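> Okay, predicted coordinates and the sequence, questions at the end:
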Amino acid sequence: MVSATKKPSKGKQIFRIVLLVGTFISLWFVPWILVKAWILPLPNTVQEQVDQTLGYGFDGVIVYVDEAGKPPAFYTAGYHNREQKIPAKPNALFKIASISKLYVAVAITKLANEQRLSLDQTLADYFPELMGRIENADQITLRMMVQHRSGIPNYTDSPDFWKNQPNIGKDVLQYALDLPADFEPNKDYGYSNTNYLFLSRIIEKVVGYDRQHYFMEEILTPLGLKNTFGSLSEVNLDDVMSGYYVGIDDDFKTEEQGMIATAEDVGLFLRALNDGSLLNENEMEIYKSIYEFNHGGLLPGYQSMAEYHKDIDAVVVQFMNTTDFEGYQWNLLQITHSRVVKILRKAKGL
């Protein structure tokens, strides 16, 4: 006996039509360059993938891969400086932006372990003058700030921060003062650069000298990292990869934007953070309870991603020196980074 195929109900038919129309509309508004980046056949090698990224509008790319049991590998494409037609350099210095938050979280961890500070102390304990200027300053703990659960507004969300770029001679904290909290302390998550601005100042208040000096003592020197710096004033500008913003002719290299490092230095730091060689057993327990082990970074002209992938025991650091207003370049960074990891997994038969 042959059974008849059951005809879908009118409601289900309408649902399917709406679903198809919705999918079509969604695809229509998704930039096709992102779709292309996803659907192109996966190359056989990391270098082929890195070369492919130039077709997405990137000026220069650096990828560092550290697979356990193998020498570190470096891949580049495009330009270190497009005006001078200088090819991308694997050992170039790069503005790592929010990847620096990992270093801050490590510093806070070490100071907490030494009982030089407490994660349960409040922002007002360190800066009583902020009472009335940062809402809930007497309830926001260091732990909440590390975890972006403070509710403190993000100073880089202020239009005035961008209007006054590069904010020479200004304390950027002013862009977060006297504003309502985004949410009650520890009631939500909200990524805020202001949290780490305060944490950096707390580190300096506790140790009595600048943050980068403490990083040098507790992180960089123990790991033998000689190509990680706190500002442009510490380096030869020619060693810094140029940074570009779509639609703007300027090179953002000369703007002071925080920490600078080579891909290799970031990779060595990330490996040590993840394998436990940077933190002792007690410090590792503290760190696990407060922050993440991978991070990305984004600044005008500079975007980066540093991740450890446990399943293949590999660190992948990716630097790309082109950004845009819409954020498509950031999406492309994420896509191309994931494809590099897929290539590494495929090579291991995973």
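It's in.
> contacts and neighbour counts: CA atoms only from here.
Fine.
> Tell me where the protein has helices.
Along the chain, counting by DSSP state H, helices occupy 10-29, 32-39, 46-52, 100-113, 123-126, 142-146, 159-163, 193-207, 211-215, 221-223, 263-275, 281-290, 328-347.
> burial of Ile25, as a residue count?
Residues lying near Ile25 (other C-alpha atoms under 10 Å) number 11.
> ok, it to Leu19 distance?
Distance, Ile25 to Leu19, by C-alpha to C-alpha, to the nearest Å: 10 Å.
> Let's have the helices of the chain in CSV, adding distance to Tyr302.
Below are these laid out as CSV (distance: least, C-alpha to C-alpha, whole Å):
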stretch, distance to Tyr302
helix 10-29, 26
helix 32-39, 19
helix 46-52, 16
helix 100-113, 13
helix 123-126, 31
helix 142-146, 23
helix 159-163, 16
helix 193-207, 16
helix 211-215, 21
helix 221-223, 25
helix 263-275, 13
helix 281-290, 27
helix 328-347, 10
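> Most tightly packed of the ones you listed?
Neighbour counts (mean count of other C-alpha atoms under 10 Å) averaged over each of those peak at helix 142-146, with a mean of 25.
> next, the one to line up against it:
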Amino acid sequence: MYDKQGLIRVSAVKQISFEGLTPMNSMSSTNCPLTATVNPDSLRADRGSLFGLAGNDTLRGASRQANVLFGNEGNDTLRGGRQDDGLNGGAGNDRLFGNRGNDRLVGGAGDDYLSGGKGDDRLKGGAGNDQLFGDQGNDYLDGGAGFDLLKGAKGNDTLVDYDGGDRLTGGEGNDQFWVGGALSKSASSITDFKIGQDKIRVSRLGAGFENLTFKDNNGGTIVFDAGQAIAELQGVKATRLKADSFLFGKVELAKTLQANLDQSLLDNPNATGLAAVTFAPDGSVWQGFTGLVNRETQAPVDANSVFGIGSITKPIVATVVLQLYEEGKLNLNDTLNQWVPDLAKNITNGDRVTIRQLLGHTSGIPSYLEQPKARAQFFSDPKAFFNRTIPAQELLSFVQGKPALGEPGAAYYYSNSNYILLGEIVEKATGSTLANQLRSRIFEPLGLNQTFYAPQEAVSRGNITRTYSDLDSDGKITTADYLNEVDEVSKKGLSWAAAAGAIVSTAAETAKIGQALFQGEFLSPSTLQLMISDNFDLLAGVNRPPGSAPDGIERNFYGLGLESGSIAGIGNFLRHNGATIGWGSELTYLPDRNITATVLASQPTPTGTSELEDSSFITVNKNIRSTVQQYQFQPS
């Protein structure tokens, strides 16, 4: 049975098995080879894809084509075919088998079992205590969050433990073990390190052999990097470990990135503190800080410092919306009044604006923050404005009855109102809070414990960077205390931003979200491509001769919650920036070079917006340029 999108669905039974899929454009009621008697509500198939929506499902891909299998909820079993398949278990304790081909397996949330099979496979455990087996081929295994068991088996394998605590067994071949780094919290256990054959890559960018120390431990060795235990080698004496057993990133690059960050603080004397993370092409991770969390206590910014990430919230919310689309719970062409009629009736074109247009800022709905009434309330008494919980209905009341900025779908008008509405739609479609959806779909699968949707979750007061701003434009920068109390941040201080910009996080966790989204851990390849390519040209009509743009951006598009384009001398990018009162942020990914960079800033501006965004963007731009220069001969 087809729905109005031309997709095929099959409903929830305890076990469903599929053998074979054909591309969507060749499907019909007679040629789609389903081998189970099912009814049409729980699995979705399109373009060689199967999406399990509920229950404990068994999904089996076709033998003669590349398949994309998403388990979603439940304890699922996913089996690839003979080609290069993509398998994602989603929530639950799943079992994923790659079979033949060069497969990509993502466990998602839960305690998962992943087996690559034949071929050169990429396995990512996600959250939970996972078991990953590379089997044959030269495999890449990343346990993700939790305490995981990784076994490379045959081939020259790469075993990655960014957050520490995993048990790694390379097996046969010349293997690499990636340990330590900015995200590591405990030592990895390596069971079969072979001197002269295997290598340990120290993931912290800036580390060198001179930073390492060794300690004998029960017949093995504990390896320390700058005093932090990063690996326990079983059966290997410390005296046998030499420099040629280790691999390091580019030390000079770490110095350059820190210098870029320090210079950003010097260039903006009103700034309080910044935190930054860069993922280099070779897997090294740099993390840097400068400035203070709190001017009064003089506490420095560190790895646990939490900032408001502003509109970087938007691509995260958009990801949840697109997951619901994949699950068949909503249609991108659904109109506003289908989901939130009480809100839609007061918005011009509320019966015509679609979810797709909300995602891409082509709805024509004005931004509530730009309305004179909202600005008058804000500037007349900013403390009163923020020191209360502001419901979405009140935020949207500022645009009630206002003329549309344009016909729905006709032009791009960036509007925070769009994402306030999307947050309400997510809650209607799921029957739960936006915070619950963000946590179960994004935060928990990545093992994030310092990232929160502030209006609906308690935020640790001790880690929040203090904000300072000239909110009343009197020329005096003051402490915005009401944005920094735990109950204020979670219930009041950021409710005005809601789904448009109210997530708070650390630099490292923000970078992890970007890595996961951009590298396809949350969405199928076709949906991620839709997020990027269903776009509006932001430079249409702008006369920019090559090389003349001060920011280096040559092409710039806004898709479904995400910017894309190209930067002179750098190449293609995916990005989003953001700003809230006293905070600024920038997240950029270079898909052709596998570089991710993020900067979170705490600094005041008279308007609370533009300079923050510019400062973060400038710093990220410097860092990605520095990284590209260092790795210019690195294969993408």
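Arrived safely. A quick note: this is a predicted structure, and the numbers were derived from the prediction, not measured.
> Quick check: TM-score for this pair?
The TM-score (TM-score structural alignment, normalised by the length of the first structure) is 0.82; 309 aligned residues with a C-alpha RMSD of 2.1 Å.
> Can you tell me which of the helices of the first structure is nearest to Asn91 of the first structure?
Of all these, helix 263-275 sits nearest to Asn91 of the first structure, with 7.0 Å by C-alpha to C-alpha.
> matching residues in the second structure for that closest one?
Matched against the second structure by TM-score structural alignment, helix 263-275 of the first structure falls on residues 507-519.
> what's in contact with that stretch?
Residues from elsewhere that reach stretch 507-519 of the second structure, judged by C-alpha atoms under 8 Å, 6 or more residues apart in numbering: 182-183, 275-278, 287, 303, 306, 319, 442, 446, 448, 450-451, 522-523, 528, 574, 587-589, 591, 596-600.
> same check, this time on stretch 82-99 of the first structure
59-64, 74-81, 227, 239-242, 257-264, 295-299, 302-306, 319.
> End to end on it, go ahead and measure it.
Stretch 82-99 of the first structure has an end-to-end distance of 25 Å (C-alpha to C-alpha).
> Could you give the residue range in the second structure aligned to it?
Counting by TM-score structural alignment, stretch 82-99 of the first structure corresponds to 295-312 in the second structure.
> quick revisit: out of the helices of the first structure, flag the one nearest Asp250 of the first structure.
helix 159-163 (15.5 Å).
> Determine the set of other helices and strands touching that closest one.
Contacting helix 159-163 of the first structure under the criterion 3 or more C-alpha pairs under 8 Å, 6 or more residues apart in numbering; DSSP states H and E is no other helix or strand.
> Can you tell me what sits against it?
By C-alpha under 8 Å, 6+ apart, the residues outside helix 159-163 of the first structure that reach it are 155-156, 167, 172, 175.
> Quick one: buried ones out of these?
Burial by neighbour count, judged by 16 or more other C-alpha atoms under 10 Å, picks out 155-156, 172, 175 from the contacts of helix 159-163 of the first structure.
> how about those residues in TSV, adding distance to Thr336 of the first structure?
As requested, those are exported to TSV (distance: C-alpha to C-alpha, whole Å):
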residue	distance to Thr336 of the first structure
Tyr155	30
Thr156	26
Val172	33
Tyr175	34
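> hang on, Cys322 of the first structure packs against Tyr244?
For residue 322 of the first structure the amino acid is Thr, not Cys. Yes. Using C-alpha atoms under 8 Å, Thr322 of the first structure is in contact with Tyr244, at 4.8 Å.
> which neighbours do these two share?
59, 300-302.
> from the residues you listed, which two are the most distant?
Across these, the longest distance by C-alpha to C-alpha is 13.5 Å; it joins Asp59 and Pro300.
> Which position in the first structure pairs with Gln437 of the second structure?
That one, Gln437 of the second structure, aligns with Tyr214 by TM-score structural alignment.
> Inside strands: which ones of the shared contacts of Thr322 and Tyr244 of the first structure?
Tyr302 (DSSP state E).
> how about the shared contacts of Thr322 and Tyr244 of the first structure in TSV, adding neighbour count?
Below are those laid out as TSV (neighbours: other C-alpha atoms under 10 Å):
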residue	neighbour count
Asp59	26
Pro300	21
Gly301	23
Tyr302	26
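> Can you tell me which of the shared contacts of Thr322 and Tyr244 of the first structure is closest to Lys346 of the first structure?
Closest to Lys346 of the first structure, out of all of those and judged by C-alpha to C-alpha, is Asp59, at 27.6 Å.
> Show me what the closest one lines up with in the second structure.
Match for Asp59 of the first structure (TM-score structural alignment): Thr272.
> Pretty sure its match sits against Leu266.
No. Using C-alpha under 8 Å, Thr272 of the second structure is not in contact with Leu266, being 10.4 Å away.
> quick one: terminal-to-terminal distance for stretch 500-513 of the second structure?
Length of stretch 500-513 of the second structure, first residue to last, C-alpha to C-alpha: 17 Å.
> which residues make contact with stretch 205-215 of the first structure from outside it?
For stretch 205-215 of the first structure, using C-alpha under 8 Å, 6+ apart, the contacting residues are 103, 107, 116-117, 200-201, 203-204, 229-230.
> Relative to Val340 of the second structure, how far out is the match of Asp59 of the first structure?
41 Å.
> Could you do Ala404 of the second structure as well?
Taking C-alpha to C-alpha as the measure, Ala404 of the second structure falls 18 Å from Val340 of the second structure.
> With Tyr414 of the second structure instead?
21 Å.
> check the fit of stretch 329-337 of the first structure onto the second structure and give the mean distance.
For stretch 329-337 of the first structure, the mean deviation from the second structure after alignment is 2.6 Å (mean C-alpha distance after the TM-score superposition for the first structure).
> Show me what that stretch is in contact with.
With C-alpha under 8 Å, 6+ apart as the test, stretch 329-337 of the first structure has contacts from 34, 37-38, 49-50, 53, 56, 58, 303-305, 318, 320, 322-323.
> Apply 6 Å and report the result again.
Thr323 (C-alpha atoms under 6 Å, 6 or more residues apart in numbering).
> burial count for the closest residue in space to Asp262 of the second structure that isn't next to it in sequence?
Computed as C-alpha to C-alpha, 6 or more residues apart in numbering, the closest residue to Asp262 of the second structure that is not its neighbour in sequence is Thr290, at 6.0 Å. Neighbour count of Thr290 of the second structure, defined by other C-alpha under 10 Å: 21.
> what's the answer for the one 4 residues further on, then?
Under the neighbour criterion other C-alpha under 10 Å, Asn294 of the second structure is assigned a count of 19.
> Would you check the span in the second structure matched by stretch 12-30 of the first structure?
Under TM-score structural alignment, there's no match for stretch 12-30 of the first structure.
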